[in-house]
Structure formats: C-alpha cells, structure tokens
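Trainee: Fold the following.
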Amino acid sequence: MARPIVPDTTAFVHAIREAHQPFFDAVLRGQVWLSAVVACELYAGTRSAEEGRLLDRLLHGAAARDRLLVPSVEDWSAAGRLLARRVRLSGTLRPRDHLADVLIVVSAARVGGEILTANRAHFETWANLARRSGMNVTVGRGEPSAWGG
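Mentor: Model (predicted):
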C-alpha cells in the first residue's frame, strides 16, 4: 500500500511556479496531505494576491478532506527531542533553523507519510533520526511530476 504523500514547501513552490494543476487537484481531492507548517511557509512567501487565493483554496480543500496536518502537542515535544538529539550527535546546530522541517517530519510520521521534497538530503537526515526514534516516515523526490501527481 502506498504511503500518504506529504509534500514539503519546495514541492508546493515547484507546483505553484509551474502551475501544475494535477498537483493542485490531488490536494483538493485529498490524495496528498498539506502540513500546516508548509502552509505557513507558503503564505509567508506569496508573491501575489493570486498566489494567496490559491493557497486559501488548497488549505480549505485539504481541511475539508481531513488532510491537513497540524502539529499536536506530542509532535512539538517529539520535534524538541529530535532537535536535542541532533545537537548531542552533531554539535553545533541552531534548532530554530530546523524547527519547521522537523515539525514536518514528525507530523508526517504520525500518518506514516512520505515527504516529497527537492531538499532530499536535508530531510533524509531528519527522517533517519526520526526512524531511529521509532517514527514511521520516508523521504521521496519533490517535483510533482516525479510521483505522477
């Protein structure tokens, strides 16, 4: 059985820039999940009112299909533990620079998801750490065309 698809910000940005309608349709049909963390990053980077309206439609569509991943208290706690563990293992690391990505990993793990990202190496580092902590998450290619959406 295929894992739930959880695109990160880079996948959404690619889809928005390419006007990739099949990707948007997949979100609106509930075939992929939208992370609230990703939504925040996308809204922060909007370049036009039109992009903002598109994000509104995607957010409301995902919510209507119960495909909106909002970090829970447990997710925030798990993210903090992963950040602390990585600091212990790697030394210098500014947790605030990684918090959004770690929250995406942890919340995707809650649904056993596969994160789609153009920043695969970075997310794989966090996903490996999450798996060693018992979480169920993988990382895949981030361009919508790579997964047929």
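
Trainee: Every contact and neighbour count from this point should use C-alpha atoms.
Mentor: Will do.

Trainee: Please enumerate the strands of the protein.
Mentor: 5-7, 34-35, 68-69, 114-117, 138-141 (DSSP state E).

Trainee: okay if I get those as TSV plus distance to R81 and mean neighbour count?
Mentor: Listed next are the strands of the chain as TSV, based on distance: least, C-alpha to C-alpha, whole Å; neighbours: other C-alpha atoms under 10 Å:
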stretch	distance to R81	mean neighbour count
strand 5-7	22	28
strand 34-35	20	27
strand 68-69	20	22
strand 114-117	20	25
strand 138-141	19	21
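
Trainee: Show me where the protein has its helices.
Mentor: 9-17, 21-28, 36-44, 49-64, 73-90, 95-110, 120-132 (DSSP state H).

Trainee: highest average neighbour count across these?
Mentor: Mean neighbour count, computed with mean count of other C-alpha atoms under 10 Å, is highest for helix 95-110 among those, reaching a mean of 21.

Trainee: and that helix, what other elements does it pack with?
Mentor: For helix 95-110, the packing partners by 3 or more C-alpha pairs under 8 Å, 6 or more residues apart in numbering; DSSP states H and E come out as strand 34-35, helix 36-44, helix 73-90, strand 114-117, helix 120-132.

Trainee: to compare against the first, here's another:
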Amino acid sequence: MTADPRWVALVRGADRPGTLTALTSVFSTRGVSFDSLATGAVDGGSGSIAVTFHASLRRQQHLVRTVERLTAVQSVVVRPASDPRVRAAGVVQMPPGVPFAPPPTVAVRWSGDAAAGQPVIVEGSLADIGAVVLRAREQGALATATVVLSA
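Mentor: Below you'll find the predicted structure:
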C-alpha cells in the first residue's frame, strides 16, 4: 500500500470513442494505477467517469491539469477520498443464513436482509461504505461491490 493520499476524480467527458482511453493513458504514462474506475450513464452526449487513485498532492494536481486539457473532457472535480461529499453505494452478499448489518459507527442508509438471502445495499460516504465492505469481508461475504457516485 502506498503512503500517498487517496483521491477521487469525477470526470465528465464526451460520449465518443477514445475518451476513456485518453483518460486512462494520462494516468498510465505517469505511473499512476487506479484503485477503481467506473463509468456512469450517458446523458446529453456526455458521460461520467469516477476514478480513485493514490498520488501525492503535486502528482494529483499535475494529473488533473493534464486531464482537463484533453479535448474530450468537459470537467474534472477531484476530492480526497475521505471527504464526506464523496458519496458511494455498496452491495454485500453474505452466505445463506448469515445475518449482516453495517457497523453502528457508520452513517449509511441500507436495506436488505442477508440472512434471508437478500443482498444488503448501502449508501453513504465513500469512507463509511469502505468500513461496511471491510466488515462484510471479515464476516465471510461471498461478494462485495462499491461504486463511487458522481452526484
């Protein structure tokens, strides 16, 4: 694991071939790997891309300036992953008959009954969703997923 801070970049880009490739190339050629990358819905000819990554403040700023210069990119918002404005959704699937609830220390909305075979779906800050997913894995989750929301 790196000591560099974790960042979330929310990129709005043109819905055309090569946009995602151009974005990933900026990170790749600068030696920065993604923790996660997800594309969102396309609306009005543009779509959203959420990227989480580790980098120093200086490298993060350089990446953002370079991404902003891409012709296919319309906007970039970057925040520390710990920023409570960075929202996420998660899904937890536990083994049959195993109950699960998010830890009481996190502020998330959730639904589902894992003991009844239902997935538990949670929404909250990325940091809180991370805590929920970690707890689920520690308790034997069969599958987990986290998506950073662009709103």
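
Trainee: Work out the TM-score between the chains.
Mentor: Scored against TM-score structural alignment, normalised by the length of the first structure, the superposed chains reach a TM-score of 0.28; 70 aligned residues with a C-alpha RMSD of 5.0 Å.

Trainee: got the helices and strands packed on helix 95-110 of the first structure as a markdown table, with distance to L99 of the first structure columns?
Mentor: Output for these, formatted as a markdown table (distance: least, C-alpha to C-alpha, whole Å):
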| stretch | distance to L99 of the first structure |
| --- | --- |
| strand 34-35 | 14 |
| helix 36-44 | 10 |
| helix 73-90 | 7 |
| strand 114-117 | 16 |
| helix 120-132 | 11 |
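
Trainee: Now do the strands in the second structure.
Mentor: Going by DSSP E, the second structure shows strands at 6-14, 34-43, 46-54, 73-80, 87-93, 109-111, 120-125, 143-148.

Trainee: any idea of the angle the longest one forms with strand 6-14?
Mentor: Put simply, strand 34-43 of the second structure runs at 30 degrees to strand 6-14, going by axes from the mean of the first three to the mean of the last three C-alpha atoms, to 10 degrees.

Trainee: likewise the third one?
Mentor: For strand 46-54 of the second structure against strand 6-14, the angle by the same axes, to 10 degrees is 160 degrees.

Trainee: List the buried residues in strand 46-54 of the second structure.
Mentor: 46-54 (16 or more other C-alpha atoms under 10 Å).

Trainee: swap in stretch 125-135 of the second structure?
Mentor: 125-133, 135.

Trainee: So which of those are in helices?
Mentor: Going by DSSP H, the helices hold 126-133, 135 from these.

Trainee: Same list as before, those residues that is, but in CSV and with distance to D35 of the second structure included.
Mentor: Below are those laid out as CSV (distance: C-alpha to C-alpha, whole Å):
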residue, distance to D35 of the second structure
L126, 13
A127, 14
D128, 17
I129, 15
G130, 13
A131, 16
V132, 17
V133, 15
R135, 19
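
Trainee: From those, pick the one nearest V76 of the second structure.
Mentor: L126 (18.2 Å; C-alpha to C-alpha).

Trainee: doesn't A88 make contact with the closest one?
Mentor: Yes: at 5.0 Å, L126 of the second structure counts as touching A88 under the criterion of C-alpha atoms under 8 Å.

Trainee: what's the closest of the ones in helices among the buried residues of stretch 125-135 of the second structure to A22 of the second structure?
Mentor: Once C-alpha to C-alpha is applied, the member of these that ends up nearest A22 of the second structure is L126, at 25.9 Å.

Trainee: For stretch 89-99 of the first structure, measure first residue to last.
Mentor: Start to finish, the residues bounding stretch 89-99 of the first structure are 17 Å apart (C-alpha to C-alpha, to the nearest Å).
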